[in-house]
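Q: Predicted model and sequence follow; I will ask about them next.
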Amino acid sequence: MDNSQNTIISSLNFPDGFQEIETNISGYKRHMILASALKMGLFDHLEEKGVLTREEIVTSLPMCGMLSRSYLNALVSMNLLIEGGDKYQNSRISQNFLTKKSPYYQGDLILGNSKSGSRWDLLSEAMQSSDGMAKTPGPGPSLDHLNTLAQRVIQGEAQALTTWISDLPGFSGMRKMLDIGGGHGLYTIGICQINPDMKGVILDQPHVTDLTKQYIQKYEMENRILSKPGDIRTEAYKPEYDIILISHLLYKFRNDLDEIFRLVSGGLTENGILVSNHWFCSPGCLPSQDPVNELERSLQSAGHPLCHPEHFAELFEKYGLSCIRTGTIETANGTSMLHAAQKGKL
């Protein structure tokens, strides 16, 4: 029990410093304003109709008239709407990132941050766990989470990774690839777009395959890409793939890498290439200059990025692979390290 009964309110001198906390609270309020606009379809509606008055917006959307002026002007202050003469239209930022017709749409990512069951929503549970992972219902990542990841990689990672792979030796002659834990499938889709003779198989948990098929259909790749239920540890690998891609999956198997590489190497053709795309902690596990981003990366990587990239080279060699190329690409959550290891090149 506090001792507030002994406090004289009129003598309280509220200390400086709360403004820093208020700034964080304001950020949350702005997020909720943006999220509500996405949920009611405001940006899509304006993109379809063009310039609308406040009254036209209120009557055509489920929007409270009494709150509409301050609400819309708040979106103007956030540079998401443009206002002139009490008429409103989307800003360029909203056109690019907040309308569903845009290839750069980020709405699911924005809504996913605050959605019930998201990694941020379950942060308290994760912080009190032993492994940094909050317990979630269902067999694995939610479909909302996978949609969020799809929009995040479109910020640049998917473009950088597919371009890097297309520059590997012999790429133009490759005909079949396997994407293990590929989820949204955008990496395989991008690679097949670059190589018109490539066919792909995306292996993921059974509850994910329907979502993967939606992305395959969206990019009209049904005749070239198959979404297949399976598990990296139990798949019956046959030497049929010219490329096997594993991207941001091995964090939760960090103690089983030897067995994982043994199994996966059996799926490569002679001269086939295994490509790994993962975050590694900095030498000495030094802290990042952006601790919030570092925390998000940890939440995405089963508590911690991988360590000791040199261990990959040892495992490659152990199972008949030779590391022919390494590199880095920038992702929304920091620098990711790439390894390409070829079978039969020892």
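A: Yes, it's here. Numbering: from 1, shown residues only.
Q: going forward, measure contacts between C-alpha atoms and count neighbours the same way
A: Noted.
Q: ranges for the strands of the stretch 151-300 of the chain?
A: Using DSSP state E, counting those that start in this stretch, the strands assigned to the stretch 151-300 of the chain run over residues 176-180, 199-204, 225-229, 241-247, 268-278.
Q: Just give the closest residue to the residue most central in space within the chain, not the sequence neighbours.
A: Residue closest to the mean C-alpha point of the chain, counted by C-alpha atoms, centre = their mean, is residue 149 at 2.3 Å. For residue 149, ignoring the flanking residues on the chain, the nearest one in space by C-alpha to C-alpha, 6 or more residues apart in numbering is residue 109 at 7.3 Å.
Q: How about residue 123?
A: Nearest to residue 123 is residue 134, by C-alpha to C-alpha, 6+ apart, at 7.4 Å.
Q: My read is that that neighbour contacts residue 126, right?
A: Yes - taking C-alpha atoms under 8 Å as the definition, residue 134 is a contact partner of residue 126 at 4.3 Å.
Q: Please say which of these two ends up with more neighbours.
A: residue 134 (21 against 18; other C-alpha atoms under 10 Å).
Q: The more buried one: what secondary structure?
A: coil (DSSP: H, G, I helix; E, B strand; the rest coil).
Q: dump the residue contacts of it.
A: Residue 134 makes contact with 119, 122, 123, 125, 126, according to C-alpha atoms under 8 Å, 6 or more residues apart in numbering.
Q: Any idea which of the strands of the stretch 151-300 of the chain gets closest to residue 168?
A: strand 268-278 (8.8 Å; C-alpha to C-alpha).
Q: relative to strand 241-247, how tilted is that closest one?
A: Relative orientation of strand 268-278 and strand 241-247, computed by axes from the mean of the first three to the mean of the last three C-alpha atoms, to 10 degrees: 20 degrees.
Q: packing partners for strand 268-278?
A: strand 241-247, strand 334-343 (3 or more C-alpha pairs under 8 Å, 6 or more residues apart in numbering; DSSP states H and E).
Q: What lies in contact with the first one?
A: Contacts of strand 241-247 with the rest of the structure, by C-alpha under 8 Å, 6+ apart, involve 174-182, 264, 267-269, 271-278.
Q: Most neighbours among the contacts of residue 134, which one?
A: Tallying neighbours with other C-alpha under 10 Å puts residue 119 at the head of these, with 21 neighbours.
Q: quick one: contacts for that one?
A: Per C-alpha under 8 Å, 6+ apart, neighbours of residue 119: 113, 134, 299.
Q: gap between it and residue 227?
A: For residue 119, the distance to residue 227 (C-alpha to C-alpha, to the nearest Å) stands at 26 Å.
Q: what about versus this one:
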Amino acid sequence: MRKLPDIDLESSSIYEILSGRIKARVLLTGIELGVFDHLSAPRSGPEIAQELETHPGSTEAMLDSLACLGLIEKNNGLYRNTTEAEISLCQKSPAYVGEMVGMIYRMSSGALQDMTTLVKSGPPPGSPDMGDQAIWADYARSMANYQLGGPARKLAGLISKIQGFSSFERMLDLGGGSGMLCIAVLAQHPTMRGVVFDQPSVVKMTESFIAEYEMQDRMSVMGGDYTSDSLGEGYDLVLASATLNFVGDDLGPLMRKIHQTLKPGGVFVSLAEGITHEHTRPPGMILENLTHALYGQVKMFEKGEIARAMDQAGFSPIESRTVPTPFCPIEMDVGRKSG
């Protein structure tokens, strides 16, 4: 008689990982149906199904799954948003991220469906064009609400504590997208003016946010390619948030260019990922960028890589710190041009 193997595996991460695709799909279904807009106050499953015009049994199963994920609460048969869902998943909230979640899901769907082929054969010809301005205009618009959920104000608060900040007169937000981070930084200063530099189609969208926050007298935009076009000069602060990836492996020319745009004593602040553990951490950043990696479109920075490039360009001193965000930890590198 063949003996059973002497194995006692009490727990396994495999099955938890397998449920990940279901978790993402449940969240997206809730967003697509507008479920969270109906749960600011306690409601029953049948009430929600009636309002959404959905199947009662299937609706309750989905609501139970959302409660399992910790996005809504269930108490005595009534469902209600958690604080996180109320802030981030209700369309009336200024920090609504439903559009961003949907866009990230759609951008990754092709790679998820055919990942085995991509791993076997490498990036296919005609991979999605990540230089498409329309894509990045939509992405920057969707990211604005994420920034409003706390990151913009938190990062701006850290920037405002940089030595000499109170005397700054002009800042450049490089690849600034919607301009929300620039707006948040300027809100920490009574008089400083800001310029948002991004692709031409993106800065058209940026102007709408500038108008919405009534910052026309303190903010302007520049459209172009920051790797080849002039950035202007005489800045006290240059900020680059999650944008240096487009430069690729050779940061040197751009770092020297940024150094030249600054006044003596001016400061360059980079906010970017800091990959560790031989490119396996932090998990959120590694997994989020897998799609781009499979299409051969990603450059992720190791922790300390940007700081080293700053040093080689002449910045000194350089200070680095890890900053927690709702998505994943990021690295904040601050370099000063000697005065």
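A: Noted; the coordinates are in hand. Fair warning: this is a prediction, and the values are worked out from it, not measured in the lab.
Q: could you dump the strands of the stretch 151-300 of structure 1 to a markdown table with mean neighbour count and distance to residue 192 of structure 1?
A: Shown next, in a markdown table, are those (neighbours: other C-alpha atoms under 10 Å; distance: least, C-alpha to C-alpha, whole Å):
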| stretch | mean neighbour count | distance to residue 192 of structure 1 |
| --- | --- | --- |
| strand 176-180 | 23 | 9 |
| strand 199-204 | 23 | 7 |
| strand 225-229 | 20 | 8 |
| strand 241-247 | 24 | 12 |
| strand 268-278 | 22 | 15 |
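Q: Need those strands in a markdown table (columns: distance to residue 343 of structure 1).
A: Output for the strands of the stretch 151-300 of structure 1, formatted as a markdown table (distance: least, C-alpha to C-alpha, whole Å):
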| stretch | distance to residue 343 of structure 1 |
| --- | --- |
| strand 176-180 | 14 |
| strand 199-204 | 19 |
| strand 225-229 | 24 |
| strand 241-247 | 10 |
| strand 268-278 | 5 |
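Q: Out of the ones you listed, the one nearest residue 22 of structure 1 is which?
A: Of all these, it is strand 268-278 that lies closest to residue 22 of structure 1, at 36.1 Å by C-alpha to C-alpha.
Q: what comes into contact with that closest one?
A: By C-alpha under 8 Å, 6+ apart, the residues outside strand 268-278 of structure 1 that reach it are 165, 238-250, 265, 305-306, 336-345.
Q: if I line the two up, what does residue 158 of structure 1 land on in structure 2?
A: Correspondence of residue 158 of structure 1 to structure 2, assessed by TM-score structural alignment: residue 152.
Q: Next, count neighbours for its match.
A: Residues lying near residue 152 of structure 2 (other C-alpha under 10 Å) number 20.
Q: hmm, back to that, gap between the residue nearest to residue 149 of structure 1 and residue 183 of structure 1?
A: For residue 109 of structure 1 relative to residue 183 of structure 1 (C-alpha to C-alpha), the value is 15 Å.
Q: what are the ranges of the helices in the stretch 1-150 of structure 1?
A: In the stretch 1-150 of structure 1, the helices defined using DSSP state H, counting those that start in this stretch lie at 18-39, 42-49, 54-60, 65-77, 92-97, 107-114, 123-127, 143-153.
Q: With distance to residue 223 of structure 1 added, can I get the ones you listed in JSON lines?
A: JSON lines is the format used below for those (distance: least, C-alpha to C-alpha, whole Å):
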{"stretch": "helix 18-39", "distance to residue 223 of structure 1": "34"}
{"stretch": "helix 42-49", "distance to residue 223 of structure 1": "31"}
{"stretch": "helix 54-60", "distance to residue 223 of structure 1": "41"}
{"stretch": "helix 65-77", "distance to residue 223 of structure 1": "43"}
{"stretch": "helix 92-97", "distance to residue 223 of structure 1": "30"}
{"stretch": "helix 107-114", "distance to residue 223 of structure 1": "27"}
{"stretch": "helix 123-127", "distance to residue 223 of structure 1": "41"}
{"stretch": "helix 143-153", "distance to residue 223 of structure 1": "21"}
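Q: ok, so what distance separates residue 71 of structure 2 from residue 256 of structure 2?
A: Residue 71 of structure 2 is 46 Å from residue 256 of structure 2, by C-alpha to C-alpha.
Q: What range does stretch 164-180 of structure 2 cover in structure 1?
A: Stretch 164-180 of structure 2 covers residues 170-186 of structure 1 once aligned (TM-score structural alignment).
Q: hang on, the earlier thing: may I see the helices and strands packed on strand 268-278 of structure 1 arranged in a markdown table, with distance to residue 233 of structure 1 as well?
A: Shown next, in a markdown table, are those (distance: least, C-alpha to C-alpha, whole Å):
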| stretch | distance to residue 233 of structure 1 |
| --- | --- |
| strand 241-247 | 13 |
| strand 334-343 | 20 |
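Q: nearest to residue 85 of structure 1, of these?
A: Of these, nearest to residue 85 of structure 1 by C-alpha to C-alpha is strand 334-343, at 42.7 Å.
Q: Only the buried residues of the closest one, if you could.
A: Neighbour counts using 16 or more other C-alpha atoms under 10 Å place 335, 336, 337, 338, 339, 340, 341, 342, 343 of strand 334-343 of structure 1 among the buried residues.
Q: List the contacts of residue 189 of structure 2.
A: Counted by C-alpha under 8 Å, 6+ apart, residue 189 of structure 2 has contacts 160, 166.
Q: how about it, what's its partner in structure 1?
A: Using TM-score structural alignment, residue 189 of structure 2 pairs with residue 195 in structure 1.
Q: From residue 224 of structure 1, how far out is that match?
A: For residue 195 of structure 1 relative to residue 224 of structure 1 (C-alpha to C-alpha), the value is 11 Å.
Q: Could you do residue 83 of structure 1 as well?
A: 46 Å.
Q: Likewise for residue 342 of structure 1?
A: 24 Å.
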